[in-house]
Every structure is written in structure tokens, then in C-alpha cells.
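Novice: Show me the folded form of this:
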Amino acid sequence: MSLKMTQDQLAEFLVAEFPQVAGDFAIEDVGENRIRVRLVTEERHLRPGGTVSGPTMFALADVSVYLAILAMIGPRALAVTTNCSIDFMRKPAAGADLIAECRLLKLGRVLAVGEVLLFSQGVEAPVARASLTYSIPPG
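Specialist: Model (predicted):
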């Protein structure tokens, strides 16, 4: 299966459909069943102690899987998360961007399963691991 949306098309889709958060995410690379997305962290993404909040890390993982799916199936705005599990393993570095490395493990007609490793910029070990399942609307 080949890509149905390019990196630029995904970025344009995000701006058109989710303008309220599109500026938070930068798509760095997209390929078959994989994507890398950066969250440019700002003060509003932090929790007490100066680290990136859990909800912010969830958002990055969720958006990454969503975009990886759309890259493969085309612009279907109504694909929705049906399950998510996150393991928070390390405290992200203060002030560093977060980078999501996502790969799709299964892409079926109705369901997709993705895995995401979240990294704090400049740190080799992941700060979190997420597994998400999406429901894909009929084409």
C-alpha cells in the first residue's frame, strides 16, 4: 500500500481540520506505515516541576497515529481513537521538544493499531510508549 497523503498534505489537513492545535505539531518525516512528529513545547505544555504534562504527551501520540493512518488511507477526518495505553517511563528534559516516532502495526478496513515512542529532544532513551487503536470510518 502506498502513501495517499504527503507530508505537506498532512500539514495542510491539520491546519484546515484542527486549527486550534495545528501549530503545536511539526511533521518531520512520513513513510509507509510510519511518521515522525515534533511537538514544539511551550510554557502551556508544562506541568509543575517544568516537565511536559501527560495530556500533552497523549496529544502528541494521538496526533501521530492519526496522521500516520491518514497518510495511508487519505483524508478521513472522522477516524477516531477507540483505545489508548501509555507508559510514562522517564521525565522529559525541561524545555526540550518532544519527538514521536510512530509506526502502524495493523491497518485494516475498520481498525488500525499504532505504536508510538516519545523522545525528549537530545535524549536517546524514550520518555513514553503508547499503543493506540483507531476506528476507521467507511470510505
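Novice: CA atoms for contacts and neighbours, from now on please.
Specialist: OK.
Novice: What are the boundaries of the strands in the protein?
Specialist: Shown for the chain, the strands assigned by DSSP state E span residues 25-31, 34-39, 46-47, 51-52, 80-88, 98-107, 111-120, 126-135.
Novice: Make a markdown table out of these and add distance to Gln7 and mean neighbour count.
Specialist: Formatted as a markdown table, the strands of the chain follow (distance: least, CA to CA, whole Å; neighbours: other CA atoms under 10 Å):
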| stretch | distance to Gln7 | mean neighbour count |
| --- | --- | --- |
| strand 25-31 | 6 | 17 |
| strand 34-39 | 9 | 23 |
| strand 46-47 | 27 | 15 |
| strand 51-52 | 26 | 21 |
| strand 80-88 | 20 | 14 |
| strand 98-107 | 14 | 22 |
| strand 111-120 | 18 | 23 |
| strand 126-135 | 20 | 21 |
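Novice: Second chain to compare with the first, below:
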Amino acid sequence: MALALTRDEVAEFLDEVFPQVRGDFRIDALSETHVTMRLLAHDRHLRPGGTVSGPAMFSLADVAAYVIVLGRIGRKALAVTTNCSIDFMRKPVSGVDLIAEGRILKLGRQLAVVDVLLHSEGSEAAVARASLTYAIPPDR
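Specialist: Modelled structure (predicted):
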């Protein structure tokens, strides 16, 4: 199945429906099956000790899943996370962006399942892994 929205169209839509996260994330690549995104790490994303916090890592994984799902289904702002399981594996590298590599495992009429690996920019070692399920709103 081809993309319903391009990388730029998804980015524009994300700015429209979630202006509160504008400037936090960037979509580096988007295809029918994969997304590469980054958290543009700022001080507000850090925890004591200077590394990216767990909630910021969760946000990146969730937004990456949202982006790949929207890329496939189009402008459906009410696609929502129904489940997320995240494993935090190691401390992110301080002072660099966090990268999400997401892949869509299944896209049905009502649900999408996405797997996301997070790593610090410049490092291949995974800092977290998330499995997310999204509910897709029905066409009306």
C-alpha cells in the first residue's frame, strides 16, 4: 500500500493538530513501512543527570507510531494510542538528539501495530524499545 501522506504533509498535519509539540520532533524519513524521527533534545526533555527522560522517550516513540500510521491512513487526527509497552534498556547519550526507528507490523481497518526502537544519535545501541497499538477511527 502506498503512502496516503508524504513526510512533509504529515509534518504539516502534526503542526496543525498538535501545535504543543512543534519544535520537539522532526521526521527524517517516512516510507510505507518505516519512519525515522528524532527528538530535538532540549533542556526541558532532560532528567537529573542530564539525560533524556523516560516521558520524553515515550513521547518520541508514540509520535513516531502516530506519524507512520497517519502516513498510511491519511489525515485522521483521532487515531489514538490504545496500548503501549516500552522497555528502557540503557541511559541515552547526553547532549545529542534521540532517534526513533519505527516500523509498521500490521495495519488493519481498526488497529495498527507499530514497533519502535530508540537510540542516541551517533550510537547504534538501543536505549528503549516500544510496541504500540493504535485505534483507527472509522470512515464516516
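Novice: Superposed, what's their TM-score?
Specialist: The TM-score (TM-score structural alignment, normalised by the length of the first structure) is 0.98; 139 aligned residues with a CA RMSD of 0.6 Å.
Novice: re the thing from before, pipe the strands of the first structure into JSON lines and attach distance to Ala71 of the first structure per row.
Specialist: Listed next are the strands of the first structure as JSON lines, based on distance: least, CA to CA, whole Å:
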{"stretch": "strand 25-31", "distance to Ala71 of the first structure": "8"}
{"stretch": "strand 34-39", "distance to Ala71 of the first structure": "9"}
{"stretch": "strand 46-47", "distance to Ala71 of the first structure": "29"}
{"stretch": "strand 51-52", "distance to Ala71 of the first structure": "27"}
{"stretch": "strand 80-88", "distance to Ala71 of the first structure": "15"}
{"stretch": "strand 98-107", "distance to Ala71 of the first structure": "11"}
{"stretch": "strand 111-120", "distance to Ala71 of the first structure": "13"}
{"stretch": "strand 126-135", "distance to Ala71 of the first structure": "14"}
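Novice: Out of those, the one nearest Ala16 of the first structure is which?
Specialist: strand 25-31 (13.6 Å; CA to CA).
Novice: Now do that closest one: which range of the second structure does it align onto?
Specialist: Here strand 25-31 of the first structure aligns to the second structure at residues 25-31, judged by TM-score structural alignment.
Novice: Give me the residues contacting that stretch.
Specialist: For stretch 25-31 of the second structure, contacts defined as CA atoms under 8 Å, 6 or more residues apart in numbering pick out 3, 6-7, 11, 35-40, 60, 68, 71.
Novice: run the last query once more with 7 Å
Specialist: Outside stretch 25-31 of the second structure, the residues that touch it by CA atoms under 7 Å, 6 or more residues apart in numbering are 3, 7, 11, 35-40.
Novice: Contacts only, for the spatially most central residue of the second structure.
Specialist: Nearest residue to the geometric centre of the second structure (CA atoms, centre = their mean): Ala64, 1.4 Å. Ala64 of the second structure sits next to 35, 37, 100, 102 when contact means CA under 7 Å, 6+ apart.
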